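Participant: pasting the structure only:
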């Protein structure tokens, strides 16, 4: 049974500094020559980009519903066979969501290091730490790290506020050299953050002399049998748009396409690259087309080859921002309207308000595929949905799924390993 030191980085809420601390810790141990594997809890594309830069390895998602317990077990066991340290970054607060970060930590026996922002807080820090440690007796708390600490005296007060049986893991002071910028969908993409490597290295150095830097105890992860997948996409060439405008891509999704036998290549609409020659099918992922709308509209080589691909009846799978790119136009929050590809009938409009957020799943003749939705835009169209996804908790109707010829378009981001047969069908252009 593979065993590996492992730690779950969580906190009482979002905004505590979990990503900053996880990235710094990964970089610290990587600098010591250790093989570090980092996972992110829940549906997320932005944090994993930063964590990948810190660890030097792809960052997979863990979620008991979207990925499934067996999928999580397989990913963790595979990592434990190769890694010297496993780090799992939580989502929101430790107990938020169903299933929560706490559920995941308990399921796999991983101790929790709680990151608590101590900004504008003194002895109440101890009460927050006490609540995190006592709320569920089945959660193993490794200790707490204070973030945004104003002075050594402040740190002393925080440490003294802790119950004797809750371990003090150290503290971080606020610094512009550590902070990661944010925008409407969360953190900025890794490639857009100025001096990202320097920020991560500075955090690693700040953590080096804390108790959090010590290797945690090994956790045993039960080995899982290899997943036998039929070659449903054997010989197929799938092209994926990938750049700053189209970057919301789960590594597990790409790995699945390859495991099903497909050859995967990438191209950049932002760089005006054409669809790769000979591509049988095309994936347009989510991202930030609204930030690059004018440039995308002027890149005729990409536009013409995508239109030609669609006109030839070849399959296209488009999610969220990729779907907006296929519409006739996209209007930004300032009211500026930019023409898009016009492959699908309809118009997208950006908003300053959240349009939808949450776990969803879509049913088909091949069964259910899990996923999630998260967008600050809406669309108007006369297209009739082929079906609707359903919300995880309420089973109410969720995002519409549109089918136009061999094109499948939806706001929902699918986690394709949850249904390999449906994934293959979509890229073969089959109906649901």
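Facilitator: That came through fine. Predicted model only: the values in this text are computed from it and were never measured.
Participant: switch to C-alpha atoms for all contacts and neighbour counts from now on
Facilitator: OK.
Participant: what segments of the stretch 1-150 of the chain are strands?
Facilitator: Ranges of strands in the stretch 1-150 of the chain, per DSSP state E, counting those that start in this stretch, are 3-10, 36-41, 60-62, 85-89, 112-117, 141-147.
Participant: my error: substitute the stretch 301-432 of the chain in the last question.
Facilitator: Going by DSSP E, counting those that start in this stretch, the stretch 301-432 of the chain shows strands at 316-319, 329-331, 337-339, 347-350, 356-362, 369-375, 377-380, 387-391, 397-404, 407-410, 413-414.
Participant: against that first model, consider the following:
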């Protein structure tokens, strides 16, 4: 339905949040998407904050690529445009929050307020009773008012337990229902988060089980409509990569790719050729290479054993081919990668030094990248990794934390190679990306 006063479309929409990570919000968001998709509705799902893993599960549940909404990294204008575009096609829009509802600056609550999204708070309630109501009250009333809140109790033991939780809710917070404990429907995790959708052959069975449970609860009905104003038409990007083919690594070791990044390459005029550093013996015919992040540490032995691919990367670099390597992609270009068992593996050797996996998280957070010669504003992105590097190579620059201006990740330049731990969001500065990949100056 169209709202003539605001020039937008009203679509049922909901932001799914929680008091903390690990409460089940990804599982619930995916199950809601699955529920409404199998009922014949067109569902568009977004993920708040930087993330690659949750979107893969949400995309599998909805059947549509999942884009990120982050008021700093993607920016408000980008988020508004993507929501408006989704509203033209969708019967339901779901936005999964990040961490706890009020965690971070900006937070998921800020996203809800900015776009008028009512909130579903998923609370892991297995070990609480009346405190459930206190926690819900705090989530609803901390900071500026939210557009509305209902609460879903997760991990509930019995009907009596569910009744106690429901009775604890203060006025103004709606009961969305209770989910019982169900280990067979939960989604497995590892050090960087949940497993990706393509690593879970029984994913749809799990989601259908959860969707069945949600269908019988108050949350199973459509949420109230939200008006998403039409966004101004975007100016087309210069075709700075016209006629160029960008080879992008994609396999079990390289899987962290924002759909918006690939869309940006297409908008710049590029062709894309996918390849697998695990399986392929040569690069495809290309003009530049992008090695995104992933799990090279889990496949280091196979990467080391693929000598033809390592040689192909070395030849491309020696020939002056532009290369961009992010996080896991960068890790495979050092001399050696030491896995979590302490075993060293020979890598491509385009960067001197060693990457070592460790048990503790090494870095997390937003990062802004400025490099000499790149046009426009700093590139925006984020970092999240468990490894550390030791290299005699001096960084060409350091990323900067937008939170406090502190120095962030090292940015390495070696010939036409640019490498760092930062996962870049290409739409934040498309022409800078084009320059890194050998595009024409504009």
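Facilitator: Okay, I see it. All values reported here derive from a predicted model rather than from experimental measurement.
Participant: TM-score for these two?
Facilitator: The TM-score (TM-score structural alignment, normalised by the length of structure 1) is 0.97; 430 aligned residues with a C-alpha RMSD of 1.4 Å.
Participant: quick revisit: which one of the strands of the stretch 1-150 of structure 1 lies nearest to residue 362 of structure 1?
Facilitator: Closest of the strands of the stretch 1-150 of structure 1 to residue 362 of structure 1 is strand 60-62, at 19.1 Å (criterion: C-alpha to C-alpha).
Participant: ok, residues contacting that closest one?
Facilitator: Contacts to strand 60-62 of structure 1, defined as C-alpha atoms under 8 Å, 6 or more residues apart in numbering, come from residues 38-44, 48, 67, 72, 75, 250-252.
Participant: and these, which is closest to residue 366 of structure 1?
Facilitator: Distances from residue 366 of structure 1 to the contacts of strand 60-62 of structure 1, taken by C-alpha to C-alpha, are shortest for residue 67, at 17.2 Å.
Participant: now list the buried members of the contacts of strand 60-62 of structure 1.
Facilitator: 38-44, 48, 67, 72, 75, 250, 252 (16 or more other C-alpha atoms under 10 Å).
Participant: which of the residues you listed sits closest to residue 396 of structure 1?
Facilitator: residue 43 (19.6 Å).
Participant: how about that closest one, what's its partner in structure 2?
Facilitator: Under the alignment (TM-score structural alignment), residue 43 of structure 1 pairs with residue 50 in structure 2.
Participant: my guess is that match contacts residue 380. True?
Facilitator: No. Counting by C-alpha atoms under 8 Å, residue 50 of structure 2 sits too far from residue 380 to count as a contact (10.8 Å).
Participant: any shared contact partners between those two?
Facilitator: residue 73.
Participant: need the buried ones among the contacts of strand 60-62 of structure 1 in CSV (columns: distance to residue 100 of structure 1).
Facilitator: Converted to CSV, those look like this (distance: C-alpha to C-alpha, whole Å):
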residue, distance to residue 100 of structure 1
38, 18
39, 15
40, 13
41, 9
42, 9
43, 12
44, 14
48, 18
67, 13
72, 14
75, 18
250, 20
252, 21
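Participant: quickly name whichever of the residues you listed is closest to residue 185 of structure 1.
Facilitator: Proximity of those to residue 185 of structure 1 (C-alpha to C-alpha) peaks at residue 44, which lies at 9.9 Å.
Participant: return the residues in contact with the residue nearest to residue 50 of structure 1 when sequence neighbours are not counted.
Facilitator: Excluding the flanking residues, the one nearest residue 50 of structure 1 by C-alpha to C-alpha, 6 or more residues apart in numbering is residue 190, at 5.1 Å. For residue 190 of structure 1, the contacting residues are 46, 49, 50, 53, 196, by C-alpha under 8 Å, 6+ apart.
Participant: just give me the closest of these to residue 345 of structure 1.
Facilitator: Using C-alpha to C-alpha, the contacts of residue 190 of structure 1 come closest to residue 345 of structure 1 at residue 46, 29.5 Å.
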